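Engineer: sequence first, predicted coordinates after that:
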Amino acid sequence: MTPPQLPLSGLRVADFTRVLTGPLCTMLLGDLGADVIKVEPPGGDDTRAWGPPFQEGEGGRESSYFLSVNRNKRSLTLDLKSDEGLRAARRLIATSDILVENFRPGTLDRLGLGWETLSAGHPRLIYATISGFGLRGPYRDRAGYDVVAQGMGGLMSYNGEPGGQPLRVGVAVADVYSGALITQAILAALYQRERTGRGERVDVNLLDSVIALGSSQVGRYLATGEVPQPVGNDHRSIVPYGTLRCADGFVNIAVGNDALWRRFCAALDLPALGADERFTTNEGRVTHREALDAELLGALTRFTRQDLMRRLEHAGVPCGPVNDLAEVFADPHVQARGVAVTVPHPTLGHTTVTAPPWEFGGQPLPVRRAPPTPGQHTAEVLAELGLSPQGPAGPAPGAD
């Protein structure tokens, strides 16, 4: 798809976010075609310094963390503590459809960039706020971090191995899920604006997002009062469903009904297990989980991962290998999908990023811009706003 065909082409996003949740949201909006202007302080987004690892190039080095969530954006460096920087920020917002910010609640209000102030002069503006704990409640003013939200939202209490210590998910899932949720809220607000002609304020916070992420675990607790405990890679209500060890690695399987159980046993030459009355129904397999696990542990070590996968796939039993990332990006299906994209970069020469995660009309969305260097587009954006790096160059509609 060419840029004019992208779903959000023609929309501008004033991106006042940093680190992960907000940048992931604005990256997704950029993937969909929006013109995302990433407003950075003179020192740049904090994650530019988060490393190692860094990717090295003849023109410098860049943090792999920053590169992972900042494709399809332009970078504008502004000092919001200065009158000149605030004037440019207001001019940018006046030309934008969407503002996204993840400062502590009240920070932008103190700068005169709060929702009530801006919406009065720009009623079509969609104002998206991301925080640790939301805009109301006793924790409103606390700083929010992924690991804190994972713990306070209960996720760590039911993640991990039985009897083990609470375990954080290995990716910043509170940040990532919150970023996806605020993106959905922005898209819904855009649709609403088409009907009403007015923008809206939307907000998402890390704690609520982690609680929502709990889905069936939370539902189980609310329905029964039972506090979920960690069960490792197993499923609480389906057996066998999880990770099995074979001779040279691990395979995940999903035996979601009794017919699949019979095919599973036949495929792996386990007739006695298939005939065992304790295991013929899923309820029985859940009840006798430990006994079944012991049987499978001994039975499957005679298979290599390749052989186990071949047998299960032939029998139509859902399964997949447990890959490390080297195996993921060597997978022929992942390569055929073009998940990794190499793009030109001003300091590195080139860098490789993941592709946007959607297709429209059977076509993948392009990586139009590599993650920007600090202030790479400052002069370009200021010129579009009728400003120069030295100061304002005349009024713009809606700007002070």
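Structural biologist: Looks like it arrived, so ask away.

Engineer: drop to CA atoms for contacts and neighbour counts, all remaining ones
Structural biologist: Fine.

Engineer: quick one: the helices in the stretch 201-350 of the chain?
Structural biologist: Secondary structure of the stretch 201-350 of the chain (DSSP state H, counting those that start in this stretch): helices located at 206-213, 215-224, 258-267, 271-275, 282-287, 289-299, 305-315, 325-330, 332-337.

Engineer: tell me what the third one is packed against?
Structural biologist: So the one you mean is helix 258-267. When contacts are defined as 3 or more C-alpha pairs under 8 Å, 6 or more residues apart in numbering; DSSP states H and E, helix 258-267 sits against helix 271-275, helix 305-315.

Engineer: pull out the buried positions in the shortest one.
Structural biologist: I take that to be helix 271-275. Going by neighbour count (16 or more other C-alpha atoms under 10 Å), the buried part of helix 271-275 is Leu273, Gly274.

Engineer: wait, is Tyr127 part of a strand?
Structural biologist: Yes. Membership of Tyr127 in a strand is supported by DSSP: H, G, I helix; E, B strand; the rest coil.

Engineer: longest helix in the protein, by residue count?
Structural biologist: helix 173-196 (DSSP state H).

Engineer: residues making contact with that one?
Structural biologist: Contact with helix 173-196 is made by 20-26, 28-29, 98, 124, 126, 128, 130, 145-147, 149-150, 198-200, 202-207, 209-210, 213, as judged by C-alpha atoms under 8 Å, 6 or more residues apart in numbering.

Engineer: stretch 248-264 now?
Structural biologist: 238-245, 274, 280-282, 304-305, 309, 312, 315-322.

Engineer: quick check: end-to-end length of that stretch?
Structural biologist: End-to-end span of stretch 248-264 (C-alpha to C-alpha, to the nearest Å): 20 Å.

Engineer: here's the one I want to compare it with:
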Amino acid sequence: MKVLEGIRVLDLSVAMSGPFAAMKLADLGADVIKVEPLSGEWQRHAAAGGARGNEVNASFLSLNRNKRSLSVNLKSPEGMATLHELVDTADVFLQNYRPGVARRLGVDYETLRARKPDLVYVSVSGYGETGPYAQRAGQDILLQAMSGALFSAGRPGEAPTPAPFFLVDAFAAYSAFEGALAALFHRQRTGEGQLVEVNMLDAIIAAQAQEISVRTVGGVPQTRTEHIHAHSYIRAPYGIYPTRDGYLALSFAEPATLATLLDEPRLAHLDAERDGFTHREEISSLVEERLREADTAHWLDVLGEAGVWCGPVYDYDDLLQDPQVRHNRSFVTYEHPTEGEVTTPGFPFRLSASPQAVLRPAPRNGEHTREVLHDLGLDEETVRRLEKENVIHSAPASEG
């Protein structure tokens, strides 16, 4: 039996943070119904990186496995009535509308709680439901920039470099997933539903608990360096260094050890704890100079055999071929009715008694509309009428 088998989730979210959280609930066995407009969620049609599929783009596939799709027009009274009936059968309701939109649509927490008092209602926003920034666009790079994190690395005078993936969306998704599980556990104990509010700003701030505390508790300001250093609050050497043929990641190496391995006697007198922070510039400069003299494979052998923490710098193709990644089965592959073989990142944790699996590919828009409405007790004649009146959309059976 799956951990969340018997739990129904209504996923009205779009983009990444909400759908990613809902997918994690689906992977644990919840019946996640993705409620989409008649045209489908916009992410179906947005080609991230130019990766256009036959009918469904890569971003959507990566965030919506193990879900069913109900395509319904919530601007129609009958469509909204259908959603409200579904709420009566649901355990979790998840949305990431901008603050105020859910209330205007009639799907805010207070409205739905009146129908179903034990509902777990998860609301994800960019900056919070209220406050001076509540109506700002909660887009990942904007929140990375605001979070303070970007001034913990790089060189003074140079523009900060953001993370090359949707870091804030991911942290917000995990926070929403965690909050939903906690609220479900509370409900199991007490019978009470509740509102779970997650915002992307708080999520990325909380993720920096150590770094921000160094400033707030220790009083140490962020100071960027002229030479390679990946984190202003970690002693040198620490970062991605050029080699003769590529790059090498280096972390927490003892200067005295490097003095021998790199044949750099100027490092010998430096102590890691005493000098690793105050002499960051000098240490990083000397290490960078020496590492350029040989290939990455050479340094991985020399440093690795001596127990120095170092590693390769991969692109995605390298990652897919790595033996540990293959051993871990970090990716999952499944067949999709329109996109063929799909390979995406898999599950971040394993359960021995109830392992996760891809039981459903990411759904076509409205693929399960009929199934969901029949679950509610609507007969075929009513479903056909709703289709003709553009209240719902149902994917034709011939599509897959």
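Structural biologist: Nice, thanks for sending it over. What you see is a predicted model, and the numbers here were worked out from it, not measured in a lab.

Engineer: give me the aligned partner of Thr243 of the first structure over in the second structure.
Structural biologist: Residue pairing (TM-score structural alignment): Thr243 of the first structure is matched to Ile240 of the second structure.

Engineer: what's the local residue count around the closest residue to its match other than its chain neighbours?
Structural biologist: What sits nearest to Ile240 of the second structure in space, not counting adjacent residues and going by C-alpha to C-alpha, 6 or more residues apart in numbering, is Ala249, at 4.5 Å. By other C-alpha atoms under 10 Å, the residues close to Ala249 of the second structure number 17.

Engineer: which residue lines up with Ala249 of the second structure in the first structure?
Structural biologist: So Ala249 of the second structure corresponds to Asn252, using TM-score structural alignment.

Engineer: ok, back up a step: the longest helix of the first structure vs the second structure, average distance?
Structural biologist: Compared with the second structure after fitting, helix 173-196 of the first structure deviates on average by 1.0 Å (mean C-alpha distance after the TM-score superposition for the first structure).

Engineer: run the angle between that helix and helix 206-213 for me.
Structural biologist: Interaxial angle, helix 173-196 of the first structure versus helix 206-213 (axes from the mean of the first three to the mean of the last three C-alpha atoms, to 10 degrees): 90 degrees.

Engineer: so where is helix 173-196 of the first structure in the second structure?
Structural biologist: So helix 173-196 of the first structure sits over residues 167-190 in the second structure, by TM-score structural alignment.

Engineer: next one: the matching stretch to chain centre, how far?
Structural biologist: Here the centre of stretch 167-190 of the second structure is set off from its chain's centre by 13 Å, with C-alpha atoms, centre = their mean, to the nearest Å.

Engineer: again, but for stretch 303-322 of the first structure
Structural biologist: 29 Å.

Engineer: flag every buried residue along it.
Structural biologist: Per 16+ other C-alpha under 10 Å, stretch 303-322 of the first structure contains these buried residues: 303-305, 308-309, 311-312, 315, 317-321.

Engineer: swap in stretch 70-77 of the second structure?
Structural biologist: Quick answer for stretch 70-77 of the second structure (16+ other C-alpha under 10 Å): Leu70, Ser71, Val72, Asn73, Leu74.

Engineer: with stretch 332-352 of the second structure instead?
Structural biologist: Result for stretch 332-352 of the second structure [16+ other C-alpha under 10 Å]: buried residues His336, Thr344, Gly346, Phe347.

Engineer: quick one: which of those sit in strands?
Structural biologist: His336, Thr344 (DSSP state E).

Engineer: give the full set of residues in contact with the equivalent of Ala272 of the first structure over in the second structure.
Structural biologist: Using TM-score structural alignment as the criterion, Ala272 of the first structure maps onto Pro265 of the second structure. Contact analysis of Pro265 of the second structure by C-alpha under 8 Å, 6+ apart lists Ala259.

Engineer: among the helices and strands packed on helix 258-267 of the first structure, which comes closest to Ile37 of the first structure?
Structural biologist: helix 305-315 (46.4 Å; C-alpha to C-alpha).
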